[in-house]
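Asks: kindly return the folded structure for what I paste below:
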Amino acid sequence: MRDQEPSPMDAERRLSTREAAELLGVKPETVYAYVSRGQLSSRRVSGGRGSTFDAGEVEALARRNRRDGSGGSGSSASGSGGSGSDSSGGELSVRTRLTLIENDRYFFRGVDAVDLATRHTYEEVAEWLWTGRMLPGSTFTAPAGFVAVARRAVEALPEHVAPADLLRVATVAAATADPLRFDLSEDAVLGTARTLIPTLVAALPPKGHVRRDEGPMAHRLWTRLSMRMDPDEASLRALDAALALLVDHDLAASTLAVRVAASARAHPYAAVSAGLGVIEGPLHGAASGLAHRLLQDVLEQGDAAPVIADELRAGRRVPGLGHRLYPGEDPRARALFALLERIPRAEPALLAARDIVETTARHVPLHANVDLALAVLTVSSGMSPTAGETIFAVARTAGWIAHALEEYGERPLRMRPSGLYAGPRPPQPLPE
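Replies: I've put the predicted structure just below:
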């Protein structure tokens, strides 16, 4: 919003930047972030460098923040209440009704996420996150035309491509087959969600000669991840629970990218593609692959100590341990480990994972996170190191669409923080 010159009549009703920041309980730069988002108006001080703010507007915004629970530091990204955003302390917070993380637990729409994942299928948990309704027996169906287009696109790629590449290409291909992709109404977006996820799984090349394209999503995905074509029920249940546990996890980096895309009114396929572009980082979706390789090394050597020593000697953090949102135990890891204990062939990998945690705890008391639990699943199931990334991406697609759907109901382009310029002050001479 462009600054305007104040008139003498209302000068006494205006606040300085410092006064506005104190009233709002935020830093001065956050006051200007409110201005950039149109939540406050400002006026340039005559003959000075600062701005002034309407006292009534500031007081109204402060009351609104208190009512919504955002306080001075911005609401927790997992908080409830009306939607909105704040930027303070250098961090962006977005109010959402989807996921709450607190006290080493997490909840989907107020319901314990672990309970949901261990008692319901991935599809049912996805529907709950999207609609707030539990639909027992939910299944997702991929249109044949979408699958054909996505498979042709994936089959044209080199063999060495990463899972995120396969899924991103399949997403773009499916988008080209959907002339209604620009319809951002709730029913249309939900329809896209229910067809895109099975399309992505169907587009993945099978590990053997069997390609399963019907039944629960976990059963279909298994044939794309493991050479064991006849898995036991406990293994399929563990994979299904892993998908459900990973559906959403607040504003992770990929989810924030999705919300930014949705804020610009990108269609759901493009929003999902934005998320897929972020998960390849070793600190996000690809982290389970690092834990998979670590676990394999421990199994080969029969002892975690030398493997951990090599990691630390190389200056690397030990993968699969600790999570900044859980001071205690990652509830996703705890739930998945419990299911893996029912699978006899997973016992060696479980013992190796326990050895990793106990060896590291001699120096730093870190708990296992979901990446290490995923690694136990993928190693014991004969899957590749990239299988965990595939599981993560397929699972999180449901959460990304839930966040996109929520963002479509907000003011367009609100996800636009202001940069704090730190370069040389203009005017600078033209470069030679």
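
Asks: make it CA atoms for all contacts and neighbour counts henceforth
Replies: OK.

Asks: helix, strand or coil for residue 86?
Replies: Using DSSP: H, G, I helix; E, B strand; the rest coil as the criterion, the local structure at residue 86 reads strand.

Asks: for it, grab the count of nearby residues.
Replies: By other Cα atoms under 10 Å, the residues close to residue 86 number 27.

Asks: what of residue 55?
Replies: So residue 55, with other Cα under 10 Å, has 17 neighbours.

Asks: was I right to think residue 253 contacts residue 278?
Replies: Yes: counting by Cα atoms under 8 Å, residue 253 touches residue 278, with 6.9 Å between them.

Asks: of those two, who's got more company?
Replies: Taking other Cα under 10 Å, residue 253 and residue 278 do not tie; residue 278 has more neighbours (21 against 15).

Asks: from residue 279, how far off is the nearest residue to the more buried one once chain neighbours are set aside?
Replies: Nearest non-adjacent residue to residue 278, counting by Cα to Cα, 6 or more residues apart in numbering: residue 254, 5.1 Å away. Going from residue 254 to residue 279 by Cα to Cα, to the nearest Å gives 6 Å.

Asks: what ranges do the helices span in the stretch 51-200 of the chain?
Replies: Under the criterion DSSP state H, counting those that start in this stretch, helices of the stretch 51-200 of the chain are mapped to 55-68, 113-119, 122-131, 144-155, 163-176, 186-203.

Asks: now do the contacts for the residue nearest to residue 411 when sequence neighbours are not counted.
Replies: Closest residue in space to residue 411, ignoring its immediate chain neighbours: residue 263 at 7.5 Å, by Cα to Cα, 6+ apart. Counting by Cα atoms under 8 Å, 6 or more residues apart in numbering, residue 263 touches 404, 407-408, 410-415.

Asks: let's see this one next, to set against the first:
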Amino acid sequence: MTDQPEPEPDRRDAPRLTTRQAAELLGVKAETVYAYVSRGQLSSVRAAGGRGSTFDAEEVRALARRSGRRDPAPAPAGGDLVFRTAITLIEGDRCYFRGVDATELARQYGYEEVAEWLWTGEPRPGARFSAPAGTLAAARRAVEALPAHSGSTDRLRVAVTAAAATDPLRFDLSPEAVLNSARGLIPTLVGALPVLGGPAADGGPLAAELWSRLTPEPADAPSLAVLDAALALLVDHDLAASTLAARVAASARAHPYAVVSAGLGVLEGPLHGAASGLAHRLLREAVDRGSAVPVVADHLRTGRRVPGLGHRLYGGEDPRATVLFELLADVPQAAEALAAAREVVATTARHAPLHANIDLALAALSVSRGMAADAGETVFAVSRTAGWIAHALEEYGERPLRIRPSGQYSGPRPPQPLP
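Replies: Next up, the predicted model:
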């Protein structure tokens, strides 16, 4: 494999458009057409005589179809990138997967069914994922070779690499091949994690198998319902940092395992997937001390933000957290952690209008059922793998290497003397 895009059909004899014609077809100004070129969304050829540029008519029409509306100005170089996507919409304090309320999907369907919906837009009732035996064995061997202190994300990254090495067809980027890889990879990630409790479930929903990797406590139906809903709700959340990394990898035509590896690398940051661990420690301390008030006060006194609160995309409570809190109310063991979570919100609300986000809800589950602090991160990573695959499928349908922002150079101007 090389880092060059696949050759495109030779269209040198096809009709070409002037800059003005391309601008009219796209419904934008001429300057915007050149901005599309600088962003890699259009290619141009200098016109005969060196004055102006010409554009492939079919390429311009394809961009117009993808746009679907007039775009008065693309993001400036070095600014925010905007991708059109049919996967997730966050609007009016709600989250929608392919136009369907994500919270309703999570209440009615399991994680695998929601993942299939995200990938294909078609219902697949009773969907179950299974790991290929050889792939799972290789992933387990690789994970078992890690030091005992390795975190869950360390294990997942290694498992992805091992799974990729066993798949000689990983470079097939057709939708069918990518989905087949995904349906085997996700249960491989779960199956490669060490078992903490009794025997893991086999052949049932993924949440049941994951449970034994998160806690030694036995599973019960209400708790599994919370975990399954958490997996379904976390499957995607628009262009979060890890998803952007996954799309960049897919734009370079990296195979799906590499796309997931890119997402995992970003997910481990404390401001992304690892944020739930901070909320876990906060809630654990609040339960142990019998009150959240002194714990919140300690955070504020030392200048630390209170984890598990606030989300830049929601003005009120994170709708995903609302669902998990409702389901946790049916888990007897969660009563104490739920009360502590409510007290965290109420205490902080005296000074700032912050609401619970999904990290606090994940912490209520992990604290109440004897899970480690990184359990929420594990749930996040396993779930979001399906979302990264969904975005990869979209990106594979776009022009290769289109995600190329321009750097705004701030160093010394050349020429400089040789050091």
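
Asks: tm score of chain vs chain?
Replies: Scored against TM-score structural alignment, normalised by the length of structure 2, the superposed chains reach a TM-score of 0.87; 393 aligned residues with a Cα RMSD of 2.7 Å.

Asks: just to revisit the earlier point, pick out whichever of residue 254 and residue 279 of structure 1 has more residues nearby.
Replies: residue 254 (25 against 22).

Asks: tell me the SS of the spatially most central residue of structure 2?
Replies: In structure 2, the residue lying closest to the centroid (Cα atoms, centre = their mean) is residue 243, at 4.2 Å. Secondary structure state of residue 243 of structure 2, per three-state DSSP, is helix.

Asks: which residue in structure 1 lines up with it?
Replies: Matched by TM-score structural alignment, residue 243 of structure 2 corresponds to residue 255 in structure 1.

Asks: need the contact list for that match.
Replies: 275, 399-400, 403.

Asks: the same query, at a cut-off of 10 Å, please.
Replies: Counting by Cα atoms under 10 Å, 6 or more residues apart in numbering, residue 255 of structure 1 touches 248-249, 261, 271-272, 274-276, 278-279, 396-397, 399-404.

Asks: nearest to residue 24 of structure 1, of the helices of the stretch 51-200 of structure 1?
Replies: helix 55-68 (5.2 Å; Cα to Cα).

Asks: quick one on the thing from earlier: of the contacts of residue 255 of structure 1, which belong to strands?
Replies: Here DSSP state E is the test, and the contacts of residue 255 of structure 1 give no hits in strands at all.

Asks: host element of residue 359 of structure 1?
Replies: helix 347-361 (DSSP states H and E).

Asks: so where in structure 2 does the helix or strand just after that helix end up aligned?
Replies: Downstream of helix 347-361 of structure 1, the first helix or strand assigned by DSSP H and E is helix 370-380. Aligning helix 370-380 of structure 1 against structure 2 (TM-score structural alignment) gives residues 358-368.

Asks: quick one: neighbours of the residue nearest to residue 335 of structure 1 when sequence neighbours are not counted, just the number.
Replies: Excluding its sequence neighbours, the residue lying closest to residue 335 of structure 1 (Cα to Cα, 6+ apart) is residue 114, at 6.7 Å. Residues lying near residue 114 of structure 1 (other Cα under 10 Å) number 21.

Asks: and residue 159 of structure 2? What does it align with in structure 1?
Replies: Match for residue 159 of structure 2 (TM-score structural alignment): residue 170.

Asks: count of neighbours near that match?
Replies: Counted with other Cα under 10 Å, residue 170 of structure 1 comes out at 29.

Asks: could you do residue 107 of structure 1 as well?
Replies: With other Cα under 10 Å as criterion, residue 107 of structure 1 counts 20.

Asks: now do residue 71 of structure 2
Replies: So residue 71 of structure 2, with other Cα under 10 Å, has 13 neighbours.

Asks: I'd like the helices of the stretch 51-200 of structure 1 laid out as JSON lines, including distance to residue 430 of structure 1.
Replies: Converted to JSON lines, these look like this (distance: least, Cα to Cα, whole Å):
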{"stretch": "helix 55-68", "distance to residue 430 of structure 1": "41"}
{"stretch": "helix 113-119", "distance to residue 430 of structure 1": "57"}
{"stretch": "helix 122-131", "distance to residue 430 of structure 1": "53"}
{"stretch": "helix 144-155", "distance to residue 430 of structure 1": "47"}
{"stretch": "helix 163-176", "distance to residue 430 of structure 1": "42"}
{"stretch": "helix 186-203", "distance to residue 430 of structure 1": "49"}
